[in-house]
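Engineer: coordinates only, no sequence provided:
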């Protein structure tokens, strides 16, 4: 998995699974502590994700709320959305709505 940070935005690509959760968790928490802005995790280029990774995102969402911020997931493809629904984590995380195409 590759990760690029751009201010409060974290862009992920590749396989987001148990092997990369600590790195992503650390990046999110650093953004929450170091910025007054809300954090966005862009999953547009993520090719696969596992339940452990989604749990990290859910825990980070709760932490953001405790500190008065929001953590938003952007670019969730069908597979990510399906796993969010199956795990019921869709109730915990904030998923950015896809913009309507013209």
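Structural biologist: Happy to help now that I have it. In this text the structure is predicted, and so the values were computed from the model without any measurement.

Engineer: all contacts plus neighbour counts: C-alpha atoms, from now on.
Structural biologist: Fine.

Engineer: now do the contacts for residue 36.
Structural biologist: Contacts for residue 36 were tallied using CA atoms under 8 Å, 6 or more residues apart in numbering; they are residue 69.

Engineer: and here's the other structure:
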């Protein structure tokens, strides 16, 4: 995960590689730490994520809940076909609309 990039309404993070059972714990901890340290919306760029499973998706959902509890939002951008399919199968694409880019 990259260092946060400031945005007018929050911060952006880029994630890369595989997000699976082996990396999910570190991924979730990094997201939780970021949410605790930064205010505003979180833009999570998934363009370089090659694979995501349900264990990593649980971290995304926990982050969404934490942000919404304080009035902020999670914005997912750049998701490839595999990530889009996972979000569609779990119907999270209805809760987390995907954006093509950070705009």
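Structural biologist: Perfect, I can see it now. From a predicted model like this one, the values you see are computed outputs, not experimental measurements.

Engineer: the strands in the first structure, which residues?
Structural biologist: With DSSP state E as the criterion, the first structure has strands at 2-6, 9-16, 39-49, 71-74, 94-95.

Engineer: of those strands, flag the one that's most buried.
Structural biologist: Burial of these is given as mean neighbour count (mean count of other CA atoms under 10 Å); strand 71-74 ranks first at a mean of 22.

Engineer: what lies in contact with that one?
Structural biologist: 38-44, 60-61, 64-65, 93-97.

Engineer: I'd like the strands of the first structure laid out as TSV, including distance to residue 29 of the first structure.
Structural biologist: Putting the strands of the first structure into TSV (distance: least, CA to CA, whole Å) gives the following:
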stretch	distance to residue 29 of the first structure
strand 2-6	12
strand 9-16	11
strand 39-49	9
strand 71-74	10
strand 94-95	16
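
Engineer: so how far is residue 72 of the second structure from the residue mapped onto residue 45 of the first structure from the second structure?
Structural biologist: Under the alignment (TM-score structural alignment), residue 45 of the first structure pairs with residue 48 of the second structure. Residue 48 of the second structure sits 24 Å away from residue 72 of the second structure, going by CA to CA, to the nearest Å.

Engineer: next: residue 86 of the second structure.
Structural biologist: In terms of CA to CA, residue 86 of the second structure sits 24 Å off from residue 72 of the second structure.

Engineer: and if you look at residue 60 of the second structure?
Structural biologist: Using CA to CA, residue 60 of the second structure is found at 14 Å from residue 72 of the second structure.

Engineer: so the two - more neighbours on which side?
Structural biologist: For residue 60 of the second structure versus residue 72, neighbours defined as other CA atoms under 10 Å are more numerous around residue 60 (21 against 18).
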